[in-house]
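> okay, here's the prediction I keep looking at, along with the sequence it came from:
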Amino acid sequence: MDQEGMAERTPWEIVLPDESATEDLGRFLAEILRPGDLVALSGGLGGGKTTLARAVIREIVGDPDLEVPSPTFTLVQPYESRNGQAVVHADLYRLRGPDELVELGFDEMTERAIALVEWPDRLPPRHGPTLAIDLSLKPEFGDDARLARLIGGGGLGGRLMRARALRVLLDRTGWGEAERSHMQGDASSRTYERLTNPDGTRAVLMISPPKPDGPPVRDGKPYSAIVHLAESVHAFVAMDRGLRALGLSAPKILGEDLDAGLLILEDLGSEPVVDQNGPRPERYAEAVKVLARLHGTTLPTVLPVAEGRDHVLPPYDREALLFEAELLPEWYAPFVANAPLPPEARAAFVSAWSEALEGLETEARTWTLRDYHSPNLIWLPERDGLERIGLIDFQDAVLGHPAYDVASLLQDARVDASAEFELRLLGLYARERRLRDAEFDMQGFARAYAVLGAQRATKILGIFARLDRRDGKPGYLAHLPRIEGYLARNLAHPALSGVRAWYAQHLPRLCPDA
């Protein structure tokens, strides 16, 4: 049985010594409840059901003084928060029968609301996320003490388990009293919060529970396995400690629960390496030097995570690179052409890219952080030298060609960088590499840079089209013209003649000079 399944069946028992503790539990539960959830509150008269429900409602609505009477006579009482979140509080003790619920419109009222139901045994059978809470008096623990027994179902058990683990972690590491505020994340399933303690100290909470395998998409393997995406925080922890061991500014890990996918990280701030005009030259130069330092160092391929746990960096092999590139014919091409590509065109695409990628796997490999670009680089002016570049979001690191991360930086999907600026920083990279290796092959590097830059642009065009079409996130489409420009720049290299010919035939907008 997996961890999520165990959470659905394992009760959590909490002794609540007084009414204040019951209210604390209500505020805690409010953080994990979502529209469509049912909280079934059981227990005898005076057990604390209404007290608990009142605390949940006040927390969700955002009004600690809100009058929340028991709905004993009205049966159902709706509430709404400032952001439109609906909460329904029901007391079914006086319910005459299921027909009365229909008359009240209970199902319609709770369809998109959080439902808190006292005397839930009077409800008809119901599917969906449910949290059953039984409250009983426990005088042996104190005059006002109660025992709360919580069991989650329909996915709520997993949420409850993670919230419990988070509360334990925050308390254990000294962040239990911190104010939590949501931080803008990325296109992944990870979420981030900024923690601010009463004394003003800050940290970042990373919430990244282990991800189950997705559906098989090729040869019985899910997408994440083919392209080697991290499925737990183990990879982040391993890379973080590896980067810090090299003297680079990855965030310190202040607390961790590896099984729950929770990390408390040093807050590196938010000062970017770009401004409204584009790249800041000094900051980009330091970012280039960080890569040159990394690529000129002999690096381990296995990194420790915790005692008895290691992380093996996977290879950024041709299968992964090719599969990523295929996102373009799958998502981007139908998006711009309003029609799917015929099978023979897709087969020709794979053939052209297979030829272009030939030989890259045999060249020297290094840590490829993969998303080494402006959103994941933080300027730390109070530090010195290369430590001024703060590094985040490197959990998907692989063993790949050094050119990949250089292209990721200099052809940033979100930043306009001129060809002249790009060439100047490529020259800086070459000089830095030659300081450590007089035989550094810039010609071979330039070929790999063009191929991997084109592969990355091709992949991102597919990803951004997919984010719009599949995930309803059209904001990424604003970056397409920039990425198309970078792709056209790369396609000018002779190593990509076959790929360029395919684009010229099937997507001529990507080859404006063809």
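Yep, that arrived.

> make it CA atoms for all contacts and neighbour counts henceforth
OK.

> where exactly do the helices run in the stretch 151-300 of the chain?
Remark: helices assigned in the stretch 151-300 of the chain by DSSP state H, counting those that start in this stretch are 156-172, 223-227, 234-245, 281-295.

> show me which positions of stretch 92-104 end up buried.
Across stretch 92-104, burial judged by 16 or more other CA atoms under 10 Å covers Leu92, Tyr93, Leu95, Leu101.

> please compare the first structure with the one that follows:
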Amino acid sequence: MSTSLIADETLTAALARMLAAQIAPPATILLEGPVGAGKTHFARAFIRARQGDLAEDVPSPTFTLVQTYDDPMGSQIWHADLYRLTDPSELFELGLDDAMQDAICLIEWPDRLDIAPPDPLRITLTPCPDPDLRRIDLDFDGADRMAARAAFVTQAGWAEARVLPLAGDASARRYFRLEGPQGRAILMDDPAGAMPAFLTMTDWLTGHGFGAPAIIAQDQASGLALVQDLGDDLVARVLERDPGMAPLIYDRVVDLLVDLHRQPVPGFVPALDGAALADQVGLFADWYPQAAGVTDGAAGAGIAPLIARLHDALAVLPPVLALRDFHAENLIWRDASPLGLIDYQDAVAAHPAYDLVSALQDARRDVDPALETRAIDRYLAATGVDADAFRAAYALLGAQRNLRIMGIFTRLCLRDGKPRYLDFMPRVWGHLQRDLAHPALTELAAQVNALPAPDAALIERIRARCPSR
């Protein structure tokens, strides 16, 4: 999507750094505009951002036509200035044609090219009457969000920060780490409209002593926020490098939930009741049976209403605050400090077992069943709730979550072209089978197990239909 903005040198460089954080080779960036418009200033900021601590001098290639740079992010950067180009055939001798096949190429004066490169990112810089400003027009997918991020960090005083991409999730949200003179911070970009809920929940959590990040700057209308960087020690990474820490970590997870559930439920979170759970699990019937080759259009249709009835019968405890996406990828280990919390904008009022089953039946990693039992027992001992009733509700909520996840993973592949989540399906199905073994879920087990299990052959059939292939 194309967009435009008026920028000084600071914002121009911030825009270049933001682009450097999200681009992957091969990519060709066409920098258009008259002499003095700021094309080389943009290219210089881009190259230095990619190189980070290894940044070289970035002279203008006006006389050499091309300068090349090693890219620590795994590619090579070509910076070309074609103003003095007299014959397009010289580009063949320089190797620019080949470079555009596998490198990142920034090309000033691209009108000198005899053949336009395929799918370029086009950036046009035009001087303004004020000599300190220029108009920048960006024409490529995602340009509007990138420009919004650059303007936001500039207004927040972080324009000079290097921008590094962080792993995202299955949603449209994006995360970046900023490293600048002030230290480090996390830039959150949520175009889906959940930023107000995130900020409201952050205020509540920090106000009650929980480990949510401090807010440095925010623009709710634009879906942008700059927050405290809680570090790289996601619980998932800590467990991967030191599995022996699992008992201590999951004890801390349980204790956090016990403390959270002692707080009155804030009035601004929606209820995750039986009807809402049924609505969510409808994703399973909408996507999985058909993907599994079941021709009966009504297959799985009875699961959602049964979930609602079972919830009314089994979820007898008062609801508590549930952070909902509560698992090892969204918890940060900080030694003796409270566990860091992220990705809680979808918090709800739900049965106390909801977040516990989310943490212990993790789609991305195995949790020792004995450790799961230990964690449930720890929660029961700390809260004094009825053990049998809690375990029945735990099994139901586990089944609901795992069915919903199966539907989401199928949809991510077939609709969104993201097949990597299919690899988690066997683990999720295993969690589901353990939940369905509870005597209270016999009827639900019969309906679910009438459908094919996601064995290797079935997963490959779904993967073959992924539009990314």
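Done, it's in. Everything numeric here is computed off the predicted structure, so don't read it as measured data.

> kindly provide the TM-score of these chains.
Comparison of the two superposed chains (TM-score structural alignment, normalised by the length of structure 2) gives a TM-score of 0.76, and 440 aligned residues with a CA RMSD of 4.3 Å.

> hmm, which two among the buried residues of stretch 92-104 of structure 1 are most spread apart?
The distance between the two most remote of the buried residues of stretch 92-104 of structure 1 (CA to CA) is 12.3 Å, for Tyr93 and Leu101.

> related to what we said a few turns ago, just the buried residues of stretch 92-104 of structure 1: which are in helices?
Per DSSP state H, helices hold the following members of the buried residues of stretch 92-104 of structure 1: Leu101.

> mind listing the strands for the stretch 1-150 of structure 1?
Per DSSP state E, counting those that start in this stretch, the stretch 1-150 of structure 1 carries strands over the ranges 12-16, 38-42, 76-80, 86-91, 113-118, 130-137, 146-153.

> quick one: list the elements packing against the first one.
Contacts of strand 12-16 of structure 1 with other secondary structure elements, assessed using 3 or more CA pairs under 8 Å, 6 or more residues apart in numbering; DSSP states H and E, are made with strand 146-153.

> how big is the offset of the strand it packs on relative to structure 2?
Mean deviation of strand 146-153 of structure 1 from its aligned counterpart in structure 2 after superposition (mean CA distance after the TM-score superposition for structure 1): 3.3 Å.

> the aligned residue in structure 2 for Ser232 of structure 1 - nearest residue in space that isn't next to it in sequence?
Counting by TM-score structural alignment, Ser232 of structure 1 lines up with Ala194 in structure 2. Closest residue to Ala194 of structure 2 apart from its sequence neighbours, by CA to CA, 6 or more residues apart in numbering: Gln345 at 6.5 Å.

> what's around the one you found, how many residues?
Gln345 of structure 2 has 19 neighbours, counted by other CA atoms under 10 Å.

> does it count as helix, strand or coil?
On the three-state scheme (DSSP: H, G, I helix; E, B strand; the rest coil), Gln345 of structure 2 is labelled coil.

> residues in contact with it?
Going by CA atoms under 8 Å, 6 or more residues apart in numbering, Gln345 of structure 2 touches Ala194, Met195, Ala197, Phe198, Leu199, Met201, Leu323.

> how close does the most centrally placed residue in structure 1 get to Ser232 of structure 1?
Central residue check for structure 1 by CA atoms, centre = their mean: the C-alpha nearest the mean position is that of Arg190, 2.0 Å away. As judged by CA to CA, to the nearest Å, Arg190 of structure 1 and Ser232 of structure 1 stand 10 Å apart.

> likewise Leu380 of structure 1?
28 Å.

> equivalent analysis for Asp267 of structure 1, please.
Using CA to CA, Asp267 of structure 1 is found at 21 Å from Ser232 of structure 1.

> neighbour count for these two, which is higher?
Ser232 (19 against 16).

> give the contact list for the more buried one.
Going by CA under 8 Å, 6+ apart, Ser232 of structure 1 touches Ser208, Pro209, Pro210, Lys211, Leu258, Gly261.

> what do we get in structure 2 for the fifth one?
The criterion is TM-score structural alignment: under it, Leu258 of structure 1 has Gln220 as its aligned partner in structure 2.

> secondary structure element for the closest residue to Tyr288 of structure 2 other than its chain neighbours?
Leaving aside its sequence neighbours, Tyr288 of structure 2 sits nearest to Gly407 (CA to CA, 6+ apart; 5.6 Å). Per DSSP states H and E, Gly407 of structure 2 falls inside helix 387-414.

> next: Val415 of structure 1.
Using DSSP H and E, Val415 of structure 1 sits in no helix or strand.

> what's the answer for the one 5 residues further on, then?
Glu420 of structure 1 is part of helix 419-436, with elements assigned from DSSP H and E.

> counting neighbours, what do you get for the closest residue to Trp287 of structure 2 other than its chain neighbours?
Using CA to CA, 6+ apart and skipping the chain neighbours, the partner closest in space to Trp287 of structure 2 is Gly407 (5.6 Å). Per other CA under 10 Å, the neighbour tally for Gly407 of structure 2 reads 23.
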